[in-house]
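Trainee: got a sequence here, can you model it:
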Amino acid sequence: MQSPKQPIGRPRENRVDAAIRAAVRELVPRVGYAGLTMDAIAAEAGIGKAAIYRRHTSRGELVFSVLVHGRKTRSLPDTGTLAGDLTALADLILGIFTDPVTAAATPGLLADLQQQPDIAARFQERFVAEERALISALLERARQRGELAAAADPVLVHAAVLGTAYAWLFLLAQPPTPALASRIAALGEAAARGH
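Mentor: Below you'll find the model as predicted:
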């Protein structure tokens, strides 16, 4: 009987992973995504650059992993109305986009995703598909309550809510306001009703 083989190379160290994540979370709001370099991350984390490259093949892959690490699957409350559910969704999306690291990294990371299809696919699976499932569920609840006469297009509703939040915060550089989530929800509701 053969003994189990030892893994090749050194085992991953959790403290190094944690130091890399902490360095990225510290640097991105300070220097922005464009100013983030592997050298700066290594210096901030107090590790060698090779340790980063053993874990991450690119800046985009590294920042993506930091943004999703330890992230719990989100859920939305059933507020009892389509407007309330869409407001909760808009509030959730605005909360993600206004996180200091996400806010500083999102525009540059989205640009990098165009050049890195493997990370773009993970982004679709991890962020987009998760939000789309939440939207499909809330639209179905609204249909069952009689608020919608027919099944609504979750892709269109998602585009109305996510796209408006992104455009407001990043393209138009407007600050979030207390009424913003409900205003975005109204656009999502219009999309759901086909108006």
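Trainee: C-alpha from now on. contacts and neighbour counts both.
Mentor: Will do.
Trainee: how close does the nearest residue to A160 once chain neighbours are set aside sit to P107?
Mentor: Computed as C-alpha to C-alpha, 6 or more residues apart in numbering, the closest residue to A160 that is not its neighbour in sequence is G188, at 5.3 Å. Per C-alpha to C-alpha, to the nearest Å, G188 is found 23 Å from P107.
Trainee: between these two, who's got more neighbours?
Mentor: Higher neighbour count among G188 and P107: G188, with 28 against 16, using other C-alpha atoms under 10 Å.
Trainee: quick one: list the elements packing against the helix or strand containing the residue nearest to A160.
Mentor: Using DSSP states H and E, G188 sits within helix 180-193. Helix 180-193 is packed against helix 82-98, helix 154-166, with contacts defined by 3 or more C-alpha pairs under 8 Å, 6 or more residues apart in numbering; DSSP states H and E.
Trainee: burial check on P100, number of neighbours?
Mentor: 15.
Trainee: grab the nearest non-local neighbour of it.
Mentor: Using C-alpha to C-alpha, 6+ apart and skipping residues adjacent in sequence, the residue nearest P100 is P29, 5.9 Å away.
Trainee: please provide the structure for the following sequence as well, for comparison with the first:
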Amino acid sequence: MTVSITWPAFVEATDRMREATDALARLIADTLAVQFDGTAAYLVLEEDDDGDFMNLHSLLDADGRRLFEFGDDPAMLPALPQGSPLADAWVGLGPADTRTLFKAVQGLHQAGSLFDSLPSALPCDTSPGTPSACCCPPPRGPAAGTSAARTTRAWPAPTAHPRYATPTRFPLPIPPAPR
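Mentor: A predicted model of the protein is given here:
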């Protein structure tokens, strides 16, 4: 019998995957922050009934006001500033295209990322029954609720979000493969 993996190799691979998903979540948050002049705080997602994919619902500011609503038609998000290092991180994908954001969120979902819920005290510009929100980076623990809708927090503290047009920090690079 040939052993194709060892326990330490598996642990190292899952650690790398977690680092990569955290980096992608940070890239999403940083990109949305720049696109919406530092006001984007919550990316609202809705999980389909089978749990196969996350649908983009809306983007809220820190006060729960809707900044952008995703629909069936592929609308465009604001463009990144010329020469933004964030644009380079998307390598061939247009970060202003909502389909790019959808692909990135699906990557997080398929990699097993857990999404957080909107803070219960947040007065939302959404109707009752609208899904919770998504915050980057995804939390490491179990999802903060059992509803089908999940979210990812754009900044560690929901009350303190950056207000900047050009980021002072950039997403972490995806770690290299072990040798």
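Trainee: can you calculate the TM-score here?
Mentor: Taking TM-score structural alignment, normalised by the length of the second structure as the basis, the two superposed chains have a TM-score of 0.26; 79 aligned residues with a C-alpha RMSD of 5.3 Å.
Trainee: gap between the residue nearest to P100 of the first structure and A45 of the first structure?
Mentor: In this view, P29 of the first structure and A45 of the first structure are 16 Å apart by C-alpha to C-alpha.
Trainee: next: V28 of the first structure.
Mentor: Going from V28 of the first structure to A45 of the first structure by C-alpha to C-alpha gives 13 Å.
Trainee: then H158 of the first structure?
Mentor: Distance of H158 of the first structure to A45 of the first structure, computed by C-alpha to C-alpha: 37 Å.
Trainee: same question, A104 of the first structure
Mentor: With distances taken as C-alpha to C-alpha, A104 of the first structure is found 19 Å from A45 of the first structure.
Trainee: between the helices and strands packed on helix 180-193 of the first structure, which one is closest to D39 of the first structure.
Mentor: Set against D39 of the first structure and scored by C-alpha to C-alpha, those come closest in helix 82-98, at 26.5 Å.
Trainee: show me which residues of that closest one are buried.
Mentor: Judged by neighbour count using 16 or more other C-alpha atoms under 10 Å, the buried positions of helix 82-98 of the first structure are 82-94, 97.
Trainee: dump the residue contacts of the residue lying closest to E47 of the second structure once chain neighbours are set aside.
Mentor: Nearest residue to E47 of the second structure in three dimensions, chain neighbours excluded: M54, at 4.4 Å (C-alpha to C-alpha, 6+ apart). M54 of the second structure sits next to 45-48, 105-106, 109 when contact means C-alpha atoms under 8 Å, 6 or more residues apart in numbering.
Trainee: of P29 and A45 of the first structure, which one has the most company?
Mentor: A45 (21 against 17).
Trainee: what about R66 of the second structure, distance to E12 of the second structure?
Mentor: Distance, R66 of the second structure to E12 of the second structure, by C-alpha to C-alpha: 40 Å.
Trainee: give me the more crowded residue out of these two.
Mentor: Between R66 of the second structure and E12, counted using other C-alpha under 10 Å, the more crowded position is R66 (18 against 13).
Trainee: I'd say the more buried one and H57 touch.
Mentor: No: counting by C-alpha atoms under 8 Å, no contact exists between R66 of the second structure and H57, whose distance comes to 10.3 Å.
Trainee: S182 of the first structure versus V155 of the first structure, what's the distance?
Mentor: Remark: distance between V155 of the first structure and S182 of the first structure (C-alpha to C-alpha) = 19 Å.
Trainee: looking at these two, which one has more neighbours?
Mentor: Higher neighbour count among V155 of the first structure and S182: S182, with 19 against 14, using other C-alpha under 10 Å.
Trainee: and the more buried one, what does it touch?
Mentor: S182 of the first structure sits in contact with 83, 86-87, 90, where contact means C-alpha under 8 Å, 6+ apart.
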